[in-house]
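Trainee: Sequence first, then the predicted structure:
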Amino acid sequence: MALPPRGGGRFNPRFNRQPEPEHRINERIRVPQVRLVGDNVTVGVYSTQEALKIAQEQELDLVEISPTADPPVCKVIDYKKFLYEKKRKEKEMKANSKQSEVKEIRFTPGTDDHDFDFKAKHAEKFLKDGNKVKAYVQFKGRAIMFQDRGQLLLLKFAERLAEAGSLESMPKLEGKRMFAIFTPKTATKKK
């Protein structure tokens, strides 16, 4: 026995809609008058039909730039080129505004010199890249008795990172962790 087609075989308009463009263009502009701007255009208030004719003569699009203005501002431009430029600028701005991260470096009260040097080199690299570094000493079990070792270790770490970054505050104990946060030197100069 054959099953009927799923959805009843009817046309469903919700699934066939074209995505609404970001700006109203050409015939989608439904106001009687617009303020026209753009290259090779006399700036002024025109009827929408007249503005559309000017855009068609130049083989360009009439794009509503500021719909809330009175009358709405429209520009005569190549719409696809306009969207491409806008997307490129947004991408460029996003690339330039790099978010700084907080990188963590973990020690124990018994961290030896080789591990200390290895972790210090990584911390210097993180600071030079513009990231903050949170260094902490993890105390397990009875190791909590050696809080002074942890504090000395973090202060020694601060001394080692003095060229690349600065210590935000003295080491603090929170639960079974003693931590210190370092900020990059370049970030402190910009403030």
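Mentor: Here it is on my side, so go on.

Trainee: Every contact and neighbour count from this point should use C-alpha atoms.
Mentor: OK.

Trainee: For stretch 123-136, give me every contacting residue.
Mentor: Residues from elsewhere that reach stretch 123-136 (Cα atoms under 8 Å, 6 or more residues apart in numbering): 100-107, 154, 161, 164-165, 177-187.

Trainee: how about a cut-off of 6 Å?
Mentor: 100-106, 164, 178-184 (Cα atoms under 6 Å, 6 or more residues apart in numbering).

Trainee: Which members of these define the maximum pairwise distance?
Mentor: Maximum pairwise distance in the contacts of stretch 123-136, criterion Cα to Cα, is 22.7 Å, between 100 and 178.

Trainee: neighbour count winner among those two?
Mentor: Taking other Cα atoms under 10 Å, residue 100 and residue 178 do not tie; residue 178 has more neighbours (21 against 12).

Trainee: hang on, that one in a helix?
Mentor: No. Residue 178 sits outside any helix when classified using DSSP: H, G, I helix; E, B strand; the rest coil, being strand.

Trainee: How about the contacts made by it?
Mentor: 136-137, 172.

Trainee: switch to 8 Å and redo it
Mentor: 136-138, 147, 150-151, 171-172.

Trainee: And for residue 161?
Mentor: 120, 123-124.

Trainee: Pasting the second one now:
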Amino acid sequence: MSFEAFLSSVALCEGGDGGGLQIIYLFKKLLINNQIRSPRVRVIDEAGKQLGIIPLQEALQIAKGRNLDLMQVTERVEPPVCKLMDYGKYIYSEQKKARKEAQKQKSGQLKQIRISLGISPHDLEVKTIQAKKFLKRGDKVRIEMRLRGRERSFGQLAREKMSKFTEILKGSVAIKIERELKKEPRGLTMIISKE
């Protein structure tokens, strides 16, 4: 595979663990123009109209005349189906779709905020600012309150602190409770998201 063919079948995206570029394979290698080996092909034009089964050289001439590329869509049938299209535009649109999909996956992450029973008002404010930032980005937020030792006997006070936290958030961001306040062995948790 030539370097140009390799670049045409991948997308470069920023991010990842190392902060550099990630290479994401978009699709299997597609055969275009002179890479197609079948002597006869079934041709579909750019509007989706079938031109029929014609010799490969004639199909290449039609593509060249229309200033387009002949791209093999499927090879499972005999003769293979080829479509007239602008290969550069096709690659660009596929890369754009891949970036959108990557952003959708990235935006639905679950972030965690941990508060304690004896949290000070200022610390509570800092935690709400952080939660707002996560919610505005589209992330879900898991709010956790760890109860240690004798703190476990103050269950009602812990519930009040958690409800106060969500009330502060509701004042500035419309939130939806994904999972109600739940008692767990080490404390209380709930999951919220932006409405």
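Mentor: Received the coordinates, thanks. The structure displayed is predicted, hence computed values, not measured ones.

Trainee: What value does the TM-score take for this pair?
Mentor: TM-score of the superposed chains, computed with TM-score structural alignment, normalised by the length of structure 1, equals 0.69; 169 aligned residues with a Cα RMSD of 3.1 Å.

Trainee: quick one on the thing from earlier: among the contacts of stretch 123-136 of structure 1, which are in strands?
Mentor: 102-106, 178-184 (DSSP state E).

Trainee: and stretch 156-167 of structure 1, which residues are buried?
Mentor: Of all the residues in stretch 156-167 of structure 1, those buried under the rule 16 or more other Cα atoms under 10 Å are 157-158, 160-161, 164-167.

Trainee: can I get those in TSV with secondary structure?
Mentor: Output for the buried residues of stretch 156-167 of structure 1, formatted as TSV (three-state DSSP):
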residue	secondary structure
157	helix
158	helix
160	helix
161	coil
164	coil
165	strand
166	strand
167	strand
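
Trainee: Please list only the buried members of the ones in strands among the contacts of stretch 123-136 of structure 1.
Mentor: 102-103, 178-184.

Trainee: out of the buried residues of stretch 156-167 of structure 1, which one sits closest to residue 35 of structure 1?
Mentor: residue 165 (54.2 Å).

Trainee: picking that back up, dump the ones in strands among the contacts of stretch 123-136 of structure 1 into a markdown table; add distance to residue 30 of structure 1 as well.
Mentor: Below are these laid out as a markdown table (distance: Cα to Cα, whole Å):
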| residue | distance to residue 30 of structure 1 |
| --- | --- |
| 102 | 51 |
| 103 | 54 |
| 104 | 57 |
| 105 | 60 |
| 106 | 63 |
| 178 | 65 |
| 179 | 62 |
| 180 | 61 |
| 181 | 58 |
| 182 | 57 |
| 183 | 55 |
| 184 | 54 |
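
Trainee: from those residues, which is closest to residue 42 of structure 1?
Mentor: Nearest to residue 42 of structure 1 among those, with distances taken as Cα to Cα, is residue 184, at 52.7 Å.

Trainee: who's in contact with the equivalent of the closest one over in structure 2?
Mentor: Aligning on TM-score structural alignment places residue 184 of structure 1 opposite residue 194 in structure 2. Contacts for residue 194 of structure 2 (Cα under 8 Å, 6+ apart) come out as 135-136, 138-140, 173-176.

Trainee: Residue 111 of structure 2 now?
Mentor: Applying Cα under 8 Å, 6+ apart, the residues near residue 111 of structure 2 are 134, 139-142.
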